[in-house]
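A.B. asks: Next one to model:
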Amino acid sequence: MALKISLKPGEKIVVNGAVIVNGDRRSTLILQNKASLLREKDILLAEDVDTPVKHVYFPIMLMYMDDKGFNKYHEQFVLRMTELLSVIEEPGAKALCVAISKDVMDGEYYKALLKCKKMFEYEGERLNYVP
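C.D. replies: Sure, this is the predicted structure:
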């Protein structure tokens, strides 16, 4: 099944590790086979990893985009998720962490990233900031 992506002028995406920048007009891309794809808004830079949930999100993103470094990124994920679970008390947030871990175990990294984004809201409320 093909994936159709509409890009805004100047918008960036990463496809299998390659950064693609759209030109000065809106355009549409159609990916006909399986690929690891992240939109610019979903990419977290190392220097922006400054909260516990971002420390979980970042290695998942790297596992998704760079399978060669999987072992290193997976170790980081396990460490950070263990740390996060040790301080979360709210049952819904714990359940979401478990669901993220299950997605990672199943190789469903993009789904895990989407669930992590839901955790940003929870974290923002607890740390009193807007992500």
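A.B. asks: can we go C-alpha only for contacts and neighbour counts from here?
C.D. replies: Fine.
A.B. asks: show me where the protein has strands.
C.D. replies: 3-7, 12-15, 18-21, 27-31, 37-39 (DSSP state E).
A.B. asks: Following up with a second sequence; could you model it the same way so I can compare the two?
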Amino acid sequence: MKLSLRAGEKVYVNGAVLRVDRKVSIEFMNDVSFLLETHVIQADQTTTPLRQLYFAAQIMLINPAIKEEANRTFKRMLASLLATFDNQQMLKELKLIDEMMCKGRVFDSLKSIRLLYTLEAQILSGTTEPIISSQAEQALRPEASA
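C.D. replies: Coordinates of the predicted model:
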């Protein structure tokens, strides 16, 4: 996995926070958990149920020391969302995210949660829901998108 970072940009790697002082490319030669600064949300940005779920999942990557506690919080929040939403597309996507998390695919789960923000906003505002392609399903079953 190769990353390109701009000067001053941060990346969270296995719980460490790295900031580069100039444009740089980093290549990870083994399995590593990382999160780009642009994908990190702060506690004050957790203004919707999905953003709160995202925050719990991101903690697993940013702070491995409390990964189990964050995972329990994530599971409680996900169960609550599954019991609250009645939108079938949202429920389907949340179940696929749960499956990814059970397989230890936290990064893929974060990507899928971010893709649901628009649908969540439409549901919370009461507007008509569009049918979105299942990014979570494609992440679980890459052959489905071929």
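A.B. asks: Mind checking the TM-score on these two?
C.D. replies: After superposition, the two chains reach a TM-score of 0.86 (TM-score structural alignment, normalised by the length of structure 1), with 125 aligned residues with a CA RMSD of 1.5 Å.
A.B. asks: hmm, back to that, I'd like to know which of the strands of structure 1 is closest to residue 85 of structure 1.
C.D. replies: Residue 85 of structure 1 sits nearest to strand 37-39 of all the strands of structure 1, at 26.3 Å, using CA to CA.
A.B. asks: tell me which residues in the closest one are buried?
C.D. replies: 37-38 (16 or more other CA atoms under 10 Å).
A.B. asks: ok, longest helix in structure 2?
C.D. replies: Longest helix in structure 2 by number of residues (criterion: DSSP state H): helix 67-84.
A.B. asks: Could you pull up the average distance between it and structure 1 after superposition?
C.D. replies: Here the mean offset of helix 67-84 of structure 2 against structure 1 after fitting is 1.5 Å, by mean CA distance after the TM-score superposition for structure 1.
A.B. asks: Other residues contacting stretch 89-98 of structure 2?
C.D. replies: Around stretch 89-98 of structure 2, the neighbours that count as contacts under CA atoms under 8 Å, 6 or more residues apart in numbering are 78, 82, 85, 109, 112-113, 116, 119-120, 131-132, 134, 136-137, 140.
A.B. asks: Mind telling me what residue 58 of structure 1 corresponds to in structure 2?
C.D. replies: The equivalent of residue 58 of structure 1 in structure 2 is residue 55 (alignment by TM-score structural alignment).
A.B. asks: How about the spatially most central residue of structure 2: what's its closest non-neighbour residue?
C.D. replies: Nearest to the centroid of the C-alpha atoms of structure 2, with distances taken as CA atoms, centre = their mean, sits residue 110, at 1.0 Å. Sequence neighbours aside, residue 54 is the residue nearest to residue 110 of structure 2 in space, at 6.1 Å (criterion: CA to CA, 6 or more residues apart in numbering).
A.B. asks: residues contacting the one you found?
C.D. replies: By CA under 8 Å, 6+ apart, the neighbours of residue 54 of structure 2 are 110, 113-114.
A.B. asks: ok, 10 Å please
C.D. replies: Applying CA atoms under 10 Å, 6 or more residues apart in numbering, we find residue 54 of structure 2 in contact with 40-41, 46, 48, 74, 106, 109-114.
A.B. asks: what would the strands of structure 1 look like in JSON lines with distance to residue 63 of structure 1?
C.D. replies: Below are the strands of structure 1 laid out as JSON lines (distance: least, CA to CA, whole Å):
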{"stretch": "strand 3-7", "distance to residue 63 of structure 1": "21"}
{"stretch": "strand 12-15", "distance to residue 63 of structure 1": "14"}
{"stretch": "strand 18-21", "distance to residue 63 of structure 1": "15"}
{"stretch": "strand 27-31", "distance to residue 63 of structure 1": "21"}
{"stretch": "strand 37-39", "distance to residue 63 of structure 1": "12"}
